[in-house]
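>>> A structural model of the following input is requested.
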Amino acid sequence: MTRSPLLHRIADYYDGKLAAHGATARGVDWRDERSQELRFARLLDLVGDDPSGTIAELGCGYGALAAHLRRTGRANPYHGYDISAEMVRTARTVQAGLDDVQFDEGDAPAEADYIVASGIFNVRFDVPDDDWRPFVRGTIETMAGRARRGIAFNLLTAYSDRDRMDPRLYYASPSKMLDWCIGRFGRHVALRHDYGLYEFTVLVRTAPKETP
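Predicted structure coming up:
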């Protein structure tokens, strides 16, 4: 796969985390498994009780979401993508026993009913906000363009404690992101900022459910 210098740098960063911590939450730069599971629950609010809609994940890491789906009784077909070839190799090994699951190297998913992404907008290194923001929005637009029913993604919140904010990370304004999503994709957008982590999750329904 051909990728930009920035994506190459990000892939190298996560390769280092994986080498240091293995197929764990810390291996994809999350604090612990508990917070990781909470993120998954919020992303899957998009899917709801749909038992068969296909799920694609951008930035799948070692396949923890796929394992979470099966562990919680969800049988939805799953396709994970990651820019790190090492992450993809690890996911294929660690999650080899899961049915209807596949992993591929890539920075954009194929069409699916639902497309989700967790943590892929966090690490921006020294890229200024004004340059990082178009990358974030462009990625979200790509996800929405390939999702038949909706997308979900999370971002670190600009309402984090100032003394704990890392200059290498991107912190987004929830209100500005909500305004942009509604302006770009329509009114069927939800934002969750109430689950105890310094982040928020956005759900965008590209084909909203009809009201009975």
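>>> contacts and neighbour counts: CA atoms only from here.
Will do.
>>> State the next helix or strand along the chain beyond the longest strand along the chain.
Using DSSP state E to assign secondary structure, the strand with the most residues in the chain is strand 147-157. Once the chain leaves strand 147-157, the next helix or strand it forms, by DSSP states H and E, is strand 171-172.
>>> could you say what helices and strands that following strand packs with?
Secondary-structure packing of strand 171-172 (3 or more CA pairs under 8 Å, 6 or more residues apart in numbering; DSSP states H and E): strand 147-157.
>>> What helices and strands are in contact with the strand it packs on?
When contacts are defined as 3+ CA pairs under 8 Å, 6+ apart, strand 147-157 packs onto helix 33-43, strand 112-117, helix 129-146, strand 171-172, strand 199-205.
>>> So which bits of the helix or strand containing residue 6 are buried?
Assigned by DSSP H and E, residue 6 belongs to helix 5-21. Neighbour-count burial for helix 5-21 flags 10-15, 17-18 (criterion: 16 or more other CA atoms under 10 Å).
>>> follow-up on the earlier one: let's have the helices and strands packed on strand 147-157 in TSV, adding mean neighbour count and distance to residue 182.
Output for those, formatted as TSV (neighbours: other CA atoms under 10 Å; distance: least, CA to CA, whole Å):
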stretch	mean neighbour count	distance to residue 182
helix 33-43	17	18
strand 112-117	25	18
helix 129-146	16	12
strand 171-172	22	16
strand 199-205	23	9
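>>> so how far does stretch 171-191 reach from one end to the other?
15 Å (CA to CA, to the nearest Å).
>>> in it, what counts as buried?
Using 16+ other CA under 10 Å as the test for burial, stretch 171-191 gives 171-172, 174, 178, 181, 189, 191.
>>> Can I get the residues you listed in JSON lines including distance to residue 137 and secondary structure?
JSON lines is the format used below for these (distance: CA to CA, whole Å; DSSP: H, G, I helix; E, B strand; the rest coil):
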{"residue": "171", "distance to residue 137": "14", "secondary structure": "strand"}
{"residue": "172", "distance to residue 137": "11", "secondary structure": "strand"}
{"residue": "174", "distance to residue 137": "14", "secondary structure": "helix"}
{"residue": "178", "distance to residue 137": "12", "secondary structure": "helix"}
{"residue": "181", "distance to residue 137": "9", "secondary structure": "helix"}
{"residue": "189", "distance to residue 137": "15", "secondary structure": "strand"}
{"residue": "191", "distance to residue 137": "16", "secondary structure": "strand"}
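>>> this one next, for a side-by-side:
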Amino acid sequence: MKHICVFCGSSPGLKKEYMEAASILGTTLAERKITLVYGGASVGLMGQAARSCLEKGGEVIGVITRNFVEQEVAFTKLTNLYVVETMHERKAKMAELSDGFIALPGGLGTLEELFEILTWSQLGIHTKPCGLLNTCGYYDDMIRFLDLTVDQQFVEPVHRQMIQIDDQPDKLLDKFEVYQPPQANKADWVRQLTEQANAKQ
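Okay, the predicted model is just below:
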């Protein structure tokens, strides 16, 4: 892997450990000679991850929409900064540039980016690893909910297993190195469940 996309908050969050995790991830990527790809902002966890990577001699690519540049939240001292017009273009460009995806703690935007990229993996649009850096158990409740989606037969177990989870960047990246994408076809699985449900009627 040469490029990792990081989804994370544009706010620092409540706990100091969130910013610390962003720093450690940025440093770890630089030490592993992995380019950080992210949303291009200078604030919050986003800016912290980028700064830490750059300070350790790493490369950072930002992708940001023009309206955020006009609001002066863009990090202008990056290795490369792509300015696009829409959020759809932003996410597509980050996906195109990246070999894997990590979500740090964040808000609605982070969750939306994470679940879209997971859905693309489920549908076979890409086969890149996706993971949660679960700092201070931030994602614990969401992980339990994802397990519920499997229990209730809305998500196939093999697709639940796409999500790599750890609270240490090094260990999460190690999991990425040995990741094997699911071979299951979602359409076949839905068809099988439908047949089982019909047989019970």
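>>> TM value for the aligned chains?
Put the two chains on top of each other and the TM-score (TM-score structural alignment, normalised by the length of structure 2) is 0.47; 153 aligned residues with a CA RMSD of 5.1 Å.
>>> returning to that earlier point: what is the helix holding residue 6 of structure 1 packed up against?
Packing contacts for helix 5-21 of structure 1, counted by 3+ CA pairs under 8 Å, 6+ apart, involve helix 85-94.
>>> Check which helices and strands the helix or strand following the helix it packs on sits against.
Remark: after helix 85-94 of structure 1, the chain's next helix or strand is strand 101-105, criterion DSSP H and E. Under the contact criterion of 3+ CA pairs under 8 Å, 6+ apart, strand 101-105 of structure 1 touches strand 78-82, helix 85-94.
>>> what is the orientation angle of strand 101-105 of structure 1 with strand 78-82?
For strand 101-105 of structure 1 against strand 78-82, the angle by axes from the mean of the first three to the mean of the last three CA atoms, to 10 degrees is 20 degrees.
>>> quick one: buried residues of strand 101-105 of structure 1?
101-105.
>>> Looking at these, which two lie furthest apart in space?
Greatest spacing in these, by CA to CA: 101 and 105 (14.0 Å).
>>> Dump the buried residues of strand 101-105 of structure 1 into a markdown table; add distance to residue 151 of structure 1 as well.
Output for these, formatted as a markdown table (distance: CA to CA, whole Å):
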| residue | distance to residue 151 of structure 1 |
| --- | --- |
| 101 | 19 |
| 102 | 19 |
| 103 | 19 |
| 104 | 19 |
| 105 | 20 |
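>>> sorry, back to before: among the helices and strands packed on strand 147-157 of structure 1, single out whichever gets nearest to residue 58 of structure 1.
Closest of these to residue 58 of structure 1 is strand 112-117, at 5.0 Å (criterion: CA to CA).
>>> Just name whatever secondary elements the closest one is in contact with.
Judged by 3+ CA pairs under 8 Å, 6+ apart, the packing partners of strand 112-117 of structure 1 are strand 55-58, helix 129-146, strand 147-157.
>>> one more time with 10 Å, if that's ok
Applying 3 or more CA pairs under 10 Å, 6 or more residues apart in numbering; DSSP states H and E, one finds that strand 112-117 of structure 1 makes contact with helix 33-43, strand 55-58, strand 78-82, helix 129-146, strand 147-157, strand 199-205.
>>> JSON lines for the ones you listed, including distance to residue 71 of structure 1?
Formatted as JSON lines, those follow (distance: least, CA to CA, whole Å):
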{"stretch": "helix 33-43", "distance to residue 71 of structure 1": "11"}
{"stretch": "strand 55-58", "distance to residue 71 of structure 1": "15"}
{"stretch": "strand 78-82", "distance to residue 71 of structure 1": "13"}
{"stretch": "helix 129-146", "distance to residue 71 of structure 1": "26"}
{"stretch": "strand 147-157", "distance to residue 71 of structure 1": "20"}
{"stretch": "strand 199-205", "distance to residue 71 of structure 1": "22"}
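>>> So for residue 64 of structure 1, which of the ones you listed sits nearest?
With CA to CA as the criterion, residue 64 of structure 1 lies closest to helix 33-43 of those, at 8.7 Å.
>>> can you map out the strands along structure 2?
Applying DSSP E to structure 2 gives strands spanning 3-7, 35-38, 60-65, 80-84, 100-103, 130-133, 163-166.
>>> how about the ones you listed, which one is nearest residue 29 of structure 2?
When these are compared by CA to CA, strand 35-38 sits nearest residue 29 of structure 2, at 6.7 Å.
>>> Please name every helix or strand in contact with that closest one.
Using 3+ CA pairs under 10 Å, 6+ apart, the elements in contact with strand 35-38 of structure 2 are strand 3-7, helix 16-31, helix 44-55, strand 60-65, strand 80-84, helix 87-97, strand 100-103.
>>> How about the contacts made by residue 117 of structure 1?
By CA atoms under 10 Å, 6 or more residues apart in numbering, the residues touching residue 117 of structure 1 are 40, 43, 56-60, 80-81, 139-140, 143, 151-155, 201.
>>> follow-up on the earlier one: how about a markdown table for the helices and strands packed on strand 101-105 of structure 1, with distance to residue 113 of structure 1 and mean neighbour count added?
Conversion of those to a markdown table gives the following (distance: least, CA to CA, whole Å; neighbours: other CA atoms under 10 Å):
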| stretch | distance to residue 113 of structure 1 | mean neighbour count |
| --- | --- | --- |
| strand 78-82 | 10 | 25 |
| helix 85-94 | 22 | 19 |
